[in-house]
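Q: sequence plus the predicted model coming up.
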Amino acid sequence: MMHTDARILVADDHEIVRMGLVLILKQLNPLAIISEVEDYKSLSSRITEENFDLVILDVNMPNGTLQQAMDLIKIRQPKIKILIFSAQDESIYALRYLKMGADGFLQKFSSKEKIDEALSAMLQKGRYLSEDMKELMFSNTLNKQDDSSSIEALSNRELEVANKLIEGLTLKELSNQLNLHVSTVSTYKNRIFEKLNIQSVPELIAVMRVYS
């Protein structure tokens, strides 16, 4: 169980989101010591300099990638609990982030009641999964489906590249954001198209909509 004066780091590039989370956290745990960062670079600095019990982490922030942030957190402070707080589809992304090392996943569109429930669970037990996600995981275990043409066939990095492609980023912009060579990004793009059996970004957008 997390102690009452838990040290919590809220990482999100939208100030209004950070303000809301801090307010809720203070209601749930008045003695909590809460810090805020707005990008991956600041997150890396804080994790290197200070100890935390819980990080509430957005997945799309400037100056880095989620994978880099998760790797750094696990290396610097392996006991930190990580709650991914994202607008992404829980049924597609939650399990991926858990496999990357997160301890919980919470959608930004959740009700106040569910946000309270998730934050309380993270503070008390150090983990959280919604009932819907638990049922989905149970269902997936029972029905081990191997659909090679679904986005489940994509690796975490390929899914990250796919999401950037549907945002309209060029390969050059993508390479700069992900710190990869343009040829490497091109290879990822080709793999994505091959795995999904598609030929263009508009087709990719259509496929992603089916699973969102």
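A: Received it, and whenever you're ready, just let me know what you need.

Q: going forward, measure contacts and count neighbours with C-alpha atoms only.
A: Noted.

Q: what sits closest to Leu129 if chain neighbours are left out?
A: Gly104 (5.7 Å; Cα to Cα, 6 or more residues apart in numbering).

Q: contacts only, for the one you found.
A: By Cα atoms under 8 Å, 6 or more residues apart in numbering, the contact set of Gly104 is 82-84, 94, 98, 122, 127-129.

Q: immediately after the helix or strand containing Met133, which helix or strand?
A: If you go by DSSP states H and E, Met133 is part of helix 131-142. The helix or strand immediately downstream of helix 131-142 is helix 156-166, counting by DSSP H and E.

Q: and the residue most central in space within the chain, how far from Asp103?
A: The centroid of the chain falls nearest to Val59 when counting by Cα atoms, centre = their mean (4.0 Å). Distance of Val59 to Asp103, computed by Cα to Cα, to the nearest Å: 14 Å.

Q: what does the helix or strand hosting Glu117 contact?
A: Secondary structure assigned from DSSP H and E places Glu117 in helix 112-124. With contacts defined as Cα under 8 Å, 6+ apart, helix 112-124 is touched by 1-2, 6, 24-25, 28, 54, 81, 83, 104, 106, 127-130.

Q: nearest to Ser183, out of the residues you listed: which one, please.
A: Proximity of the contacts of helix 112-124 to Ser183 was ranked by Cα to Cα; the top entry is Leu83 with 33.4 Å.

Q: for comparison:
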Amino acid sequence: MQENSRYRVFIVDDHPVVRDGLKNLIEQEEDLVVCGEAADAATALQTIPETSPDIALVDLSLEHSSGLELVKEIRDQYPELPVVVLSMHDELVYGERAVRSGARGYLMKGESSQRVVSAIRSVLQGEVFLSERLMGQIASRLSHAKTTRPPIERLSDRELEVFQMLGQGTSTTAIAEKLSLSVKTVQMYVARAKEKFGVTSARELMREAVRWDETQVKS
């Protein structure tokens, strides 16, 4: 906590209008100030040590990078820096993954301004900020065997990213480029996803991916 006793907030989102909106919201609070921002993971990891934030707000959908991977990198490189994920993605699909990656809070875009501020303050005080719905899911997960979980929940973080992009009509080559992976690695993730969904062809997996993508919250 620096700069006239105001907590310093770092924002990571690839949409300038979202960053501006969050900055305006945060700086209306007497105890909060935005100390830096980034549109991608590489810039965030470079800028965080230069700006000394007390907390980071991270979106999951970033250009040329994965928000989940960034949360893991922050956890590993800056373990004292708490992270709150603010994303358009359904918390029941991504919330637990974000927590496992190191996030201390998860909010879906569309939440009230007051709830965003409450999440920041709660996490700054050492608490975990999750909705009752998400906490209920996590508690339920602890009482069920891994084999009873639906296929979408058994995908690894990378497998889920690839699956989601398939559902959006992205080619294997384009997925590899966006995630900075080789085509062979993407094909490996596709093969694992097929196994978990119990399908034998890429076309069948594509249908599952499209069907799932249509159910997700759009920004």
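A: Everything's here; your move. Bear in mind that the values here come from a model prediction, so they are computed numbers and not experimental data.

Q: distance from the helix holding Glu117 of the first structure to the second structure after superposition?
A: Its matched residues in the second structure lie on average 2.6 Å from helix 112-124 of the first structure after superposition (mean Cα distance after the TM-score superposition for the first structure).

Q: tell me which residues in that helix are buried?
A: For helix 112-124 of the first structure, a neighbour-count test (16 or more other Cα atoms under 10 Å) marks 115-116, 118-123 as buried.

Q: same question, stretch 92-108 of the first structure
A: Using 16+ other Cα under 10 Å as the test for burial, stretch 92-108 of the first structure gives 93-95, 97-98, 101-108.

Q: go on, stretch 65-81 of the second structure?
A: Quick answer for stretch 65-81 of the second structure (16+ other Cα under 10 Å): 65-75, 81.

Q: do stretch 185-193 of the second structure as well
A: In stretch 185-193 of the second structure, counting by 16+ other Cα under 10 Å, buried: 186-187, 189-191, 193.

Q: from the residues you listed, which land in helices?
A: 186-187, 189-191, 193 (DSSP state H).

Q: re the thing from before, roughly how far does the residue nearest to the centre of the first structure sit from Glu203 of the first structure?
A: Counting by Cα to Cα - Val59 of the first structure and Glu203 of the first structure are separated by 24 Å.

Q: Arg105 of the first structure falls within a helix, correct?
A: For the record, residue 105 of the first structure is Phe, not Arg. No: per DSSP: H, G, I helix; E, B strand; the rest coil, Phe105 of the first structure lies outside any helix segment and is strand.

Q: helix/strand/coil for the residue nearest to it when sequence neighbours are not counted?
A: Leaving aside its sequence neighbours, Phe105 of the first structure sits nearest to Ile84 (Cα to Cα, 6+ apart; 4.7 Å). State at Ile84 of the first structure, reduced to three classes by three-state DSSP: strand.

Q: right, and Ile84 of the first structure touches Met100 too?
A: No: with contacts defined as Cα atoms under 8 Å, Ile84 of the first structure does not count as touching Met100, sitting 10.9 Å away.

Q: for whatever residue of the first structure lines up with Tyr189 of the second structure, which non-adjacent residue is spatially closest?
A: In the first structure, Tyr189 of the second structure lines up with Tyr188, judged by TM-score structural alignment. Nearest residue to Tyr188 of the first structure in three dimensions, chain neighbours excluded: Glu158, at 6.0 Å (Cα to Cα, 6+ apart).

Q: number of nearby residues for the one you found?
A: Neighbourhood size, Glu158 of the first structure [other Cα atoms under 10 Å]: 19.

Q: residues in contact with it?
A: Here Glu158 of the first structure is in contact with 188-189, 191-192 (Cα under 8 Å, 6+ apart).

Q: any idea which element the equivalent of Asn176 of the first structure over in the second structure lies in?
A: In the second structure, the residue matched to Asn176 of the first structure (TM-score structural alignment) is Glu177. Secondary structure from DSSP H and E places Glu177 of the second structure in helix 172-178.

Q: what is that helix packed up against?
A: For helix 172-178 of the second structure, the packing partners by 3 or more Cα pairs under 8 Å, 6 or more residues apart in numbering; DSSP states H and E come out as helix 157-167, helix 183-197.
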